[in-house]
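S.K.: coords please:
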Amino acid sequence: MEQSKGRRLILCPLPFQGHINPMLELPFRECLAELLSDGMNSENPIACLISDPLFNFTRSVAESFKLPTIILRTGCAASFALISQVKHVYPLDLPTMPNCDTEDLYQLITNMVNESKASYGLIFNTFEDLEGHALATIRQEYHPNIPIFSLGPFHKCGPTTSSSSSSLLAQDQSCISWLNAQAPKSVVYIAWGLANSGQPFLWVVRPGLVQGSDWLETLPDGLLKALNKRAHVVKWAPQKEVLAHPAVGAFWTHCGWNSTLEGICEGVPMICTPCFGDQMVNARYVSDVWKVGMQLEHGIERGEVERTIRRLMVEEEGEEIKDRALKLMEAANLCHKEGGSSYLLLDGLVQYALSL
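M.R.: Okay, the predicted model is just below:
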């Protein structure tokens, strides 16, 4: 790709996402164009560009090379079906979040939806047995010429060992040894805190998570000593290995989509404490639609936490949830096998991309 010579600029944005992202977009657009140009001239030319819709400039770059764009959505289909309708609720006087410009957020969502509707197809990190209704809703709303491919769960296609992890934080393998000493289905795996439930728990406390504290300094004096061997605290854990461990009986999660899928794929019931974004939708589906978990409806209050843990781990209600979680796990494990929904749709995606 020809490039004119000249003086260079050094860009120094403020360290905020809204300032950094546009400046990163400039070299990324140029880099993408160069990659596509090289690919078009190779012995194996590029069939299409698969891109996240948040990169709303990639379609225009692809079009300059007469390449079709297929959108990749890494979140759940239900949340996408919801944000597709955001244009109908925007005029309402809704509460806003501090330090969040609602106009910018609205424009971001609108651009993402528009890019998706202008694409040649949509890929979702989900599977038909999990989100068949949401996928059907999207297929009904979108033009028939825009096929929908549910190819998830993506993480089931990759390596399962911690040595292949892409985590930015070092994973503490001591938690696996500790889990080996626990009774089957007895441990609550959490990224929060609890002490009065009577259940053993593995707690991930990320360094620097609490302002003014490096790690565990803000915990009450003597708490860990009082818990003795019933608790194990680490800075970071190999989550997929932990969830697959036979000692783990529940997962207390913020319900990010990756964590939700990982819990489903291992048949682990979930306790949901969503924070923002699609986590709210994910948590509601876990507790009310798939019914493979419970949501803390009244915040993180000591008595509420204790009651919820006991309901899930000890009482009959929890047994019913565990049964449903195991059935959903079986469906997740079948979808990538020959003849499964994700297997067939992946083959369909390949054939479709080659036909464009």
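S.K.: from here on, contacts and neighbour counts on C-alpha atoms
M.R.: OK.
S.K.: What segments of the protein are helices?
M.R.: For the chain, the helices defined by DSSP state H cover 17-40, 58-64, 77-83, 102-117, 128-141, 174-180, 223-227, 239-244, 257-265, 279-284, 302-313, 316-334, 341-355.
S.K.: Need those in CSV (columns: mean neighbour count and distance to Leu209).
M.R.: Shown next, in CSV, are the helices of the chain (neighbours: other C-alpha atoms under 10 Å; distance: least, C-alpha to C-alpha, whole Å):
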stretch, mean neighbour count, distance to Leu209
helix 17-40, 14, 19
helix 58-64, 17, 34
helix 77-83, 19, 27
helix 102-117, 16, 25
helix 128-141, 16, 33
helix 174-180, 15, 20
helix 223-227, 12, 18
helix 239-244, 18, 18
helix 257-265, 22, 19
helix 279-284, 21, 19
helix 302-313, 17, 20
helix 316-334, 18, 30
helix 341-355, 16, 37
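S.K.: out of these, which comes closest to Ile46?
M.R.: Among the helices of the chain, the nearest to Ile46 by C-alpha to C-alpha is helix 17-40 (5.7 Å).
S.K.: The closest one to helix 102-117, inter-axis angle?
M.R.: Relative orientation of helix 17-40 versus helix 102-117 (axes from the mean of the first three to the mean of the last three C-alpha atoms, to 10 degrees): 20 degrees.
S.K.: And helix 17-40, what does it pack against?
M.R.: For helix 17-40, the contact count by 3 or more C-alpha pairs under 8 Å, 6 or more residues apart in numbering; DSSP states H and E identifies helix 58-64 as packing neighbours.
S.K.: To check against the first, give me the structure of this:
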Amino acid sequence: MFELAHVLHSQGFSISIIHTQFNAPNPANHADFSFHPIPDGLSEAEASMADLMPLFTSLNGKCAAPFRDRLSQMLVDAAASDQEEPIACLISDAFWYFSQDVADGLGLPRFVLRTGNVSSFVVLAALPLLRQKGYFPIQESQLESPVPEFPPLKVKDIPKVRTSDPELLFTFVTRMRAATKASRGLIFNTFQELEEPAIEKLRREFGIPVFPVGPFHKSVPPSSTSLLPPDGTCISWLNTQPPKSVLYVSFGSLAAISESDFSEIAWGLADSNRPFLWVIRPGLVRGSKGVHPLPEGLGGTVAGRAHIVDWAPQLDVLAHPATGGFWTHNGWNSTLESICEGVPMICLPCFADQMVNARYVSDVWKVGIQLENGIGRGEVATAVRRLMAEEGGEEMRTRIEYLKEKAILCLKQGGSSYKSLQSLTSHMLSF
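M.R.: Purely as a prediction, here's the structure:
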């Protein structure tokens, strides 16, 4: 959201951020924007990330009134001021469906940003339809079956959201879909050449303009949005490694793995005999609050060809000449950043849109390997060697270099994202 704000600021818009106290941003990191906090009314229990559906539902309910009050006051202040321009529009995340009713009530056009990609959003928005067709509850025996409505997905690729109340999930998606279709347009951090079939499908199904204006991070200066302080020693270590030799391993900020999977990954990396940079953040291993130690006896085995940090400056790591592969959970930011730097992937999706992203990486764009048969150390070592040192990995590298070039060209004058951004800004100013 902040990257999009910077993109629009570069087009001449002034930016006002309305935000909750929950997960509040630091205004000092964004000096060009004005910030307007609102109370969210969440108790400590309600603010838990353990079950996302009650959290999202609570935020949609409790934020509506304070959000309306704040936005209404901003409109009044803008109208009364000789210095302030009128507010052109509201941009909010697809998940905050309450904001559509607020915008309609105030006569303000709303645009929707979805921070995932188009391909996964199309599937997410179809969850109620897939339920009607009998895919839910998902059966263990059907996991490998194809989903004909969304080739090449398998049943196990259908987005999963952690919740104790599945009914809440389908209600949430139904409301999100309706509010999005009522908006003036959908904005995505992607580019036309990467997801053209899904973009066209979404335009047909939703009947509103779709604006792929990414990759955002290639259009804006680096910003201070890191969730943890990055450890810069990994760059110094990468400087000592040969080109394309290092596997970068990071599972993002939310994914968690079991103790046994952690051990198998560690020994598989060791057995691959390839150098690796591994982000072991606090909480990566379920039940562990601090940084989990490597399995006993592993340190000596990987001495000299492994570097462990609790957080890394990911964009710098992926752009480094020594980085030759990325083992990722396939969150969309990580997937897109890897594509933009021409780094092929090993895929270990965990939840939500990550399964769809991983399937596209492995089966559509064919720029990565998906670990589909568990995380045994043998499978891990084989996948690492295949990606980093064998012919199949070189073919993936060639294909992802092609996508990298497309990602560069789309932002240049006349490119698809360049033209989409011009169309978006014109549309925003037309109301």
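S.K.: Mind putting the helices of structure 1 into JSON lines with distance to Ser166 of structure 1?
M.R.: JSON lines is the format used below for those (distance: least, C-alpha to C-alpha, whole Å):
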{"stretch": "helix 17-40", "distance to Ser166 of structure 1": "22"}
{"stretch": "helix 58-64", "distance to Ser166 of structure 1": "25"}
{"stretch": "helix 77-83", "distance to Ser166 of structure 1": "24"}
{"stretch": "helix 102-117", "distance to Ser166 of structure 1": "26"}
{"stretch": "helix 128-141", "distance to Ser166 of structure 1": "26"}
{"stretch": "helix 174-180", "distance to Ser166 of structure 1": "18"}
{"stretch": "helix 223-227", "distance to Ser166 of structure 1": "30"}
{"stretch": "helix 239-244", "distance to Ser166 of structure 1": "12"}
{"stretch": "helix 257-265", "distance to Ser166 of structure 1": "13"}
{"stretch": "helix 279-284", "distance to Ser166 of structure 1": "22"}
{"stretch": "helix 302-313", "distance to Ser166 of structure 1": "31"}
{"stretch": "helix 316-334", "distance to Ser166 of structure 1": "22"}
{"stretch": "helix 341-355", "distance to Ser166 of structure 1": "24"}
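S.K.: Ile71 of structure 1 is nearest to which of those helices?
M.R.: Ile71 of structure 1 sits nearest to helix 102-117 of all the helices of structure 1, at 6.1 Å, using C-alpha to C-alpha.
S.K.: which part of structure 2 lines up with that closest one?
M.R.: Mapped onto structure 2 using TM-score structural alignment, helix 102-117 of structure 1 covers residues 166-181.
S.K.: from the middle of its chain, how far away would that stretch be?
M.R.: 20 Å (C-alpha atoms, centre = their mean, to the nearest Å).
S.K.: quick one: it to structure 1 mean distance?
M.R.: Once fitted to structure 1, stretch 166-181 of structure 2 is off its aligned match by 0.9 Å on average (mean C-alpha distance after the TM-score superposition for structure 1).
S.K.: wait, doesn't Ile46 of structure 1 sit right on Ser37?
M.R.: No: checked against C-alpha atoms under 8 Å, the pair Ile46 of structure 1 and Ser37 is beyond contact range at 9.4 Å.
S.K.: ranges for the strands of the stretch 151-300 of structure 1?
M.R.: 187-190, 201-204, 231-234, 248-253, 270-272, 293-295 (DSSP state E, counting those that start in this stretch).
S.K.: Can you add mean neighbour count and distance to Leu151 of structure 1 and give those strands back as CSV?
M.R.: Shown next, in CSV, are the strands of the stretch 151-300 of structure 1 (neighbours: other C-alpha under 10 Å; distance: least, C-alpha to C-alpha, whole Å):
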stretch, mean neighbour count, distance to Leu151 of structure 1
strand 187-190, 24, 27
strand 201-204, 24, 30
strand 231-234, 18, 33
strand 248-253, 24, 24
strand 270-272, 28, 23
strand 293-295, 23, 24
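S.K.: Need the nearest residue in space to the aligned partner of Gln182 of structure 1 in structure 2, chain neighbours excluded.
M.R.: Mapped onto structure 2 by TM-score structural alignment, Gln182 of structure 1 lines up with Gln241. Spatial nearest neighbour of Gln241 of structure 2, excluding adjacent residues (C-alpha to C-alpha, 6 or more residues apart in numbering): Ala322 at 5.8 Å.
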